[in-house]
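>>> build the 3D model from these lines:
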Amino acid sequence: MRKIFVLSLVLISIFACTKKETTGNLHLTGNVEGLGQGKLYISKIQDSTLVVLDSITIKGKSNFESFLNIDGPEVLYLFLDRGQTQSIDNSIPFFAEPGEMSINTKLKEFFNAAKITGSKNHELWTEFSKLNQRFTEDNLDLIEKRLQNEINFSQERQDSIDKAYEKLIKRKYLYVVNYAMNHADHEIAPYLAITEIADVNVMYLDSIANKMSPEVSESKYGKILKEHIKEVKNNQ
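So this is what the prediction gives:
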């Protein structure tokens, strides 16, 4: 009788472990082409700390699978532990959403080759990033001009560079505001507001917050944006 009881406990434990590993509101699958051995980590930032949600050991097969429970759409990170091989290309940020998602990439181009599907927020984030790239490129051009001007300094050139930079920042901020307001029914809106233009005039942040749908307003980033707006107003 005691043996049957112990066996029952073992079976229950096995079932519980299996259930834990195969349930969750986010089912993430993927493949890292060329990866024969290594470890993947799925993490998120919580209270300024990187927290590991799941770890996946790759041995032989390069595909992976993970079941996660998330409160709602939020940015997660897929990290690759390359072992003794050092590389800065070891992290893929992705805008996770409950449901079915996939991340397919390559070992040699872990970040750049990543194809992510199953998330409307990530699709919008990718679109934003491509359009936002031109502001990054323009800023790099201005940095180069500043460095060149230091070699043979001219106050006139410096003033011209400063004015160009101010115009660039205004253009970028207006672009982010418009993009966020046009997609205020998705969590990407408050996320961009707090990560790209947190120091913009609070009236623009208010405009984004006021246009957010009720669901987005109560999301992780919606709450953070509203709290940020409150703090800015209290400090004015």
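
>>> rest of the way, CA atoms for contacts and neighbours
Will do.

>>> name the SS class of the closest residue to Pro93 other than its chain neighbours, please.
Closest residue to Pro93 in three dimensions, ignoring its sequence neighbours and counting by CA to CA, 6 or more residues apart in numbering: Tyr77, at 4.4 Å. Under DSSP: H, G, I helix; E, B strand; the rest coil, Tyr77 falls in the strand class.

>>> quick one: contacts for Tyr77?
Neighbouring residues of Tyr77 by CA atoms under 8 Å, 6 or more residues apart in numbering: Tyr41, Ile42, Ser43, Lys44, Ser91, Ile92, Pro93, Phe94.

>>> I'd like the structure of this one too, to check against the first:
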Amino acid sequence: MKKLFIAITAIGLFFTSCNQTEQYKLTGTISGQAEGKVYLSKVQDNDLVKIDSTQLQEGAFEFTGTVESPQRYFIQLDDKKEAIQFFVENSNIDIKADVEKLTEAVIVGSAEQDVYVAYQESQKSFAEKNEAMYKEFMAARQAQDQAKMDSIRDEAMKLQDEKTAASKEFVANNSNSIVAGFISYRMMSGMELDKMDELYNSLAENVKASTYGVMMKEKIDLLKSVAIGKTAPDFTLNTPEETPFSLSSLKGKIVVIDFWASWCGPCRRENPHMVELYKEVNEKGVEFLGVSLDKDKDKWLKAIEDDGLVWKHVSDLKYWNSEAAKMYGISGIPATVLVDQNGVIVAKNLRSAELKVEIEKLLQ
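The predicted structure is shown next:
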């Protein structure tokens, strides 16, 4: 398999050298739809942003432009939730798709896309095994078979480890491909900081200079700035009453910053435990500050009331673009940051039981 990955990359790079132009030219046909608006989009600040559009002419469309380095783009149609996802580089790229099966489009002319297709193929067996495990788990839950559920969870964790190992091997064997940077950036979520550094340093210089390499470096630098032992960055967001509230106003106290949202199932399941912890430690001078990644104020306020979250709350209602969440490098919730009386970060991402232990250490 390793030799196959290397061979695919070599062929792709050769193809690029023969097909390289100063701009990209995307030509495509959508069978099953003759007319309508077509959009070319890409992800910017966690949102899918339309950057160009055209009209289908007898099922055909065309886009031209330039990219500094290969990037993942999307072709979208009006009234269609699915999109064609592919890597654009400055070459002549042909796209053939069925309007009812946009995710199965065939893309020719992008060497980076060829590498990504190879990566997807390498991940298929993991997806199939995961789907089978999910069905087994649901059946066990229906039967209230806790032992079986626990066993499946253990298997799922092992499968995830295998999947991660396979992804790392693919990246190592294709370290000159921009796709390696894309895969690596996605793998960083939940990874320890030293492992992120190791992954980034394994990439070729051209990949480090790409959009995804730059994003990796920025994230690593950000996480280093809010690592344990660093001063907690101050931020100011509005309370439910639209009153600005700053983290710095709690200086001198032990503070638990709790990043959560009304739409986050794991957050809501953790909230009762956080309520109990708050009751135990608040009278000892410990403050909680809830930072919501909601975008609907009414749902945010309802969750606060329904879950009995009596501590201070703030939000800018910007979802994953929350200024505070970005400042602290939050990529998953629930997430907690424990700050001591001197404003220094002493622990991160602890659940209520572990959090209680660390708080008690600070209270001694």
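
>>> need the contacts of Tyr77 of structure 1 in a markdown table with distance to Leu140 of structure 1 and neighbour count, can you?
Formatted as a markdown table, the contacts of Tyr77 of structure 1 follow (distance: CA to CA, whole Å; neighbours: other CA atoms under 10 Å):
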| residue | distance to Leu140 of structure 1 | neighbour count |
| --- | --- | --- |
| Tyr41 | 32 | 18 |
| Ile42 | 32 | 21 |
| Ser43 | 31 | 19 |
| Lys44 | 29 | 18 |
| Ser91 | 23 | 17 |
| Ile92 | 23 | 19 |
| Pro93 | 23 | 16 |
| Phe94 | 25 | 21 |
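
>>> can you tell me which of those residues is nearest Lys108 of structure 1?
Comparing those against Lys108 of structure 1 with CA to CA places Ser91 closest, at 12.3 Å.

>>> under the alignment, what does the closest one map to in structure 2?
Ser91 of structure 1 maps onto Ala83 in structure 2 when the alignment is built from TM-score structural alignment.

>>> which residues in the stretch 51-200 of structure 2 form helices?
Remark: helices assigned in the stretch 51-200 of structure 2 by DSSP state H, counting those that start in this stretch are 111-142, 146-173, 178-187, 193-201.

>>> surely the match of Ser91 of structure 1 and Ala105 touch.
No. When contacts are counted by CA atoms under 8 Å, Ala83 of structure 2 is not listed as touching Ala105 (9.4 Å).

>>> His257 of structure 2 reaches Val286, doesn't it?
Not quite, residue 257 of structure 2 is Ile, not His. No. Ile257 of structure 2 is beyond contact range of Val286, at 11.0 Å (criterion: CA under 8 Å).

>>> how about the strands in the stretch 201-350 of structure 2?
Secondary structure of the stretch 201-350 of structure 2 by DSSP state E, counting those that start in this stretch: the strands cover 236-238, 244-246, 254-260, 286-292, 312-314, 335-339, 345-348.

>>> between the ones you listed, which one is closest to Met149 of structure 2.
With respect to Met149 of structure 2, and counting by CA to CA, the nearest of the strands of the stretch 201-350 of structure 2 is strand 335-339 at 25.6 Å.

>>> quick one, that closest one and strand 286-292 angle?
140 degrees (axes from the mean of the first three to the mean of the last three CA atoms, to 10 degrees).

>>> most centrally placed residue in structure 1?
Val75 (3.7 Å; CA atoms, centre = their mean).

>>> how close does it sit to His122 of structure 1?
Distance of Val75 of structure 1 to His122 of structure 1, computed by CA to CA, to the nearest Å: 9 Å.

>>> same question, Ala193 of structure 1
Ala193 of structure 1 is 16 Å from His122 of structure 1, by CA to CA.

>>> who has more neighbours out of these two?
Neighbour count, other CA atoms under 10 Å: between Ala193 of structure 1 and His122, Ala193 has more, with 26 against 22.

>>> show me the contacts for the counterpart of the more buried one in structure 2.
Taking TM-score structural alignment, the alignment pairs Ala193 of structure 1 with Ser184 from structure 2. Neighbouring residues of Ser184 of structure 2 by CA under 8 Å, 6+ apart: Lys168, Val171, Leu199, Tyr200.
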